[in-house]
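Asker: With the input below, show me the fold.
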Amino acid sequence: MGVAVGEHAVREARRREPTASFLVVEAGHVPGDGAQCWERPAVADVVVVGVCVTGRGVLRAGDMPLGLHSGTAFVLPSGTPQSYRGDPRDPWSIWWLHVTGRLTAALLSVVVPEGGPKVVSIDDPYRTAWTMRDVLRTLEQDESHPALVEASASSWELLSGLAGRPARAGGRAGPGEVVRAHIDAHLDRPLKVTELARMVNLSESRFSAVFRMTTGMSVTAYVKQQRMLRARELLRTSSHLVTDIAALVGYTDPHYFSRQFHAMHGHSPTAYRLQVAPAGSSGEPDSPGTPTLAPTPSPGM
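Answerer: Okay, the predicted model is just below:
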């Protein structure tokens, strides 16, 4: 599940700057098909920051239950015991970091001025997870001081980026967040505005206005954005065919998916995959066949 920096490397890092001030000591990931329930004891002087990329569940931080779903990040002060329970009907994928150091408490006071655990909504959970993945890979491969400086700098930037975001008390979500969580968890399915409005007991017109007010975009634009975010993640991290990725993000017509992807990113899906692929890997041809799933009709939502 995670990779922890060795005790000797931690001791050495605590003697040198900048890692004496801020140091990442562990990084980990639980995929959607991984363990969905686990517990972590309280650890002094270690702050936990994590992101739920897909799925949903409940994180109990001490005595406080926090609802997590796709697109939420969490920050837990040091000394917080944790219990994680993913929803078996909608398994979650979570990334996390453990950080420590002399400046951690000062940064935490800015990120969580109200004190206690904090859950926030973030715009791009995949980008956050990508940063955590890079930190994890660094810790897996190298515990030298330069490598720890690089990983800790990325962790500092990630944690400080949560400052100023309003906390969702107790993880309780408003109507906009409820719908966004549903959309993010069901990108491979038809998503109709009328049904989304019914979920939060609002008329279609009122719901559309509330959604635009809370997200800055229409429901249709948000769905397209999230589908493309998911497609980019799958292109970067999986070996799925482009036709399968199209279906997994809600496009029954893979040719239409490729046109939409190119219009948004300036590259075809395969060209994008080749651009971000590690050295030595290869993409696969943009020759969409018959998709393996049957999600939403194109070109609608």
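
Asker: Please count neighbours and contacts with C-alpha atoms only from this point.
Answerer: OK.

Asker: what about the strands in this structure?
Answerer: 2-4, 23-30, 37-40, 47-54, 56-61, 64-69, 72-76, 82-86, 93-100, 118-121 (DSSP state E).

Asker: Adding distance to F207 and mean neighbour count as columns, could you present these in CSV?
Answerer: Formatted as CSV, the strands of the chain follow (distance: least, CA to CA, whole Å; neighbours: other CA atoms under 10 Å):
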stretch, distance to F207, mean neighbour count
strand 2-4, 41, 16
strand 23-30, 34, 24
strand 37-40, 35, 12
strand 47-54, 24, 25
strand 56-61, 23, 22
strand 64-69, 21, 23
strand 72-76, 22, 24
strand 82-86, 29, 20
strand 93-100, 29, 24
strand 118-121, 19, 24
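
Asker: would you turn the ones you listed into TSV with distance to E233?
Answerer: Listed next are the strands of the chain as TSV, based on distance: least, CA to CA, whole Å:
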stretch	distance to E233
strand 2-4	21
strand 23-30	15
strand 37-40	24
strand 47-54	10
strand 56-61	18
strand 64-69	17
strand 72-76	17
strand 82-86	21
strand 93-100	13
strand 118-121	19
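
Asker: Figure out which of the ones you listed is closest to A13.
Answerer: With CA to CA as the measure, strand 23-30 is the member of the strands of the chain nearest A13 (7.7 Å).

Asker: Which strands or helices does the closest one pack on?
Answerer: Packing partners of strand 23-30 (3 or more CA pairs under 8 Å, 6 or more residues apart in numbering; DSSP states H and E): strand 2-4, helix 7-14, strand 93-100, helix 125-141, helix 145-160.

Asker: Swap in 6 Å and give it another go.
Answerer: If you count contacts as 3 or more CA pairs under 6 Å, 6 or more residues apart in numbering; DSSP states H and E, strand 23-30 packs onto strand 2-4, strand 93-100.

Asker: quick one more, to check against the first:
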Amino acid sequence: MPAAAHARAENTGFAGQRVCVVPLPQVATALRRPATRQLTVVHAGYYRRAAGHTRERGKGTRDVIVILCIAGTGTVEVGGTSHPVGPLSYAVLPAFTPHTYRASADNPWTIWWVHLRGTGLGDLTRVLMRDGRPVTRVRSVGHAVALFDELLTLLERRLSPAHILASSGVAWQLLTRLAADGALPSEDSPLDRAIRYLEARVDGTVRVDDLAALVGLSTSHLTAQFRKATGGGPGAFHTGLKMARARTLLDTTTKTIGEIARAVGYTDALYFSRQFRRHHGISPSSYRAQAKG
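Answerer: Presented below is the predicted three-dimensional model:
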């Protein structure tokens, strides 16, 4: 019997579709195992130009559903509110939440999708749904598509405990990749330009007012965007870049502490050492002396 016989399609009619469903007894077994109880794939698939694709679940489902749109458009409805879904975006539908989703009639979406269960999905779902929104745009979908393809290929090949375990690992990486990518600023947005400007000037000093003017935002607006995206203001972000560069130089060169301080924009080696200790809890010299690897 071919491996594909282990799978059954949720629906049919989409040219080139791929669907694999893990039998519920195997899902139940995986959810009892330590390595997969936090996240187990229930079923997953790929639909290309899915004209007429629609689902309406008045009571939701036990699964967390993640839909990645790579072309075309559609909508998801959660809590009575409709949210458009287009290319470079993903939708998250929490478990036990009434929802509807459908492809648009004039430009039906092409999507990868997965249904998941597990004890670790609550926190991860909240991270994926930034500000509680069910739909999030991402910068690119290449890595996520590769992970979806790997996940489906694993399940299509065989539904052994080892393959289910591997698919859980891939799914975890997929969700964290989407969460991380969704948190990044859009390419060439003011925040993206500000971040790239700071990254290019690790060896210098940049005033927040000047940076805000450069990217066309008020200082307060830019600071708010930085805090939302990075957890700190522009100054803290720039200092973090300097500390990362300092660690690299400490680990890979024989430069003196003073030389490293100047390489990351500090004219005063003692001030640099205080900053380094504040971030790492130890001095630059002690950090360099630590055994690593």
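
Asker: hmm, back to that, so which of the strands of the first structure gets nearest G176 of the first structure?
Answerer: Once the strands of the first structure are compared by CA to CA, strand 118-121 is nearest, at 11.0 Å.

Asker: which residues in the second structure does that closest one match up with?
Answerer: Aligned by TM-score structural alignment, strand 118-121 of the first structure falls on residues 134-137 of the second structure.

Asker: Name the single longest helix found in the first structure.
Answerer: helix 219-237 (DSSP state H).

Asker: got the buried residues for it?
Answerer: 219, 222-224, 226-236 (16 or more other CA atoms under 10 Å).

Asker: Need the nearest residue in space to H145 of the first structure, chain neighbours excluded.
Answerer: With sequence-adjacent residues excluded and distances taken as CA to CA, 6 or more residues apart in numbering, H145 of the first structure is closest to A13, at 6.6 Å.

Asker: Next, count neighbours for the aligned residue in the second structure for the one you found.
Answerer: Aligning on TM-score structural alignment places A13 of the first structure opposite A30 in the second structure. Neighbourhood size, A30 of the second structure [other CA atoms under 10 Å]: 24.

Asker: Repeat that for R11 of the first structure.
Answerer: A total of 11 residues lie near R11 of the first structure under the criterion other CA under 10 Å.

Asker: mind checking how far T125 of the second structure is from A194 of the second structure?
Answerer: As defined by CA to CA, to the nearest Å, T125 of the second structure lies at a distance of 29 Å from A194 of the second structure.

Asker: do R62 of the second structure as well
Answerer: For R62 of the second structure, the distance to A194 of the second structure (CA to CA) stands at 42 Å.

Asker: Looking at these two, which is more packed in?
Answerer: Per other CA under 10 Å, whichever of R62 of the second structure and A194 has more neighbours is A194, with 20 against 14.

Asker: residues contacting D63 of the first structure?
Answerer: By CA atoms under 6 Å, 6 or more residues apart in numbering, D63 of the first structure lies in contact with nothing.

Asker: Look up how far V111 of the first structure lies from M1 of the first structure.
Answerer: 26 Å.

Asker: Looking at those two, which has the bigger crowd around it?
Answerer: V111 (21 against 11).

Asker: Quick check: which of the strands of the first structure is nearest to S258 of the first structure?
Answerer: Between the strands of the first structure, strand 47-54 lies closest to S258 of the first structure; by CA to CA that is 23.2 Å.

Asker: matching residues in the second structure for that closest one?
Answerer: Mapped onto the second structure using TM-score structural alignment, strand 47-54 of the first structure spans residues 64-71.

Asker: ok, and what's touching the matching stretch?
Answerer: 87-95, 109-116.

Asker: From V51 of the first structure, how far off is S144 of the first structure?
Answerer: For S144 of the first structure, the distance to V51 of the first structure (CA to CA) stands at 26 Å.

Asker: Can you tell me what A105 of the first structure aligns to in the second structure?
Answerer: By TM-score structural alignment, A105 of the first structure lines up with G122 in the second structure.

Asker: what does P88 of the first structure give?
Answerer: Residue correspondence to the second structure (TM-score structural alignment): P88 of the first structure is matched to A105.

Asker: swap in S160 of the first structure?
Answerer: In the second structure, S160 of the first structure lands on T176 (TM-score structural alignment).

Asker: In the second structure, what residue corresponds to K224 of the first structure?
Answerer: Counting by TM-score structural alignment, K224 of the first structure has no partner.
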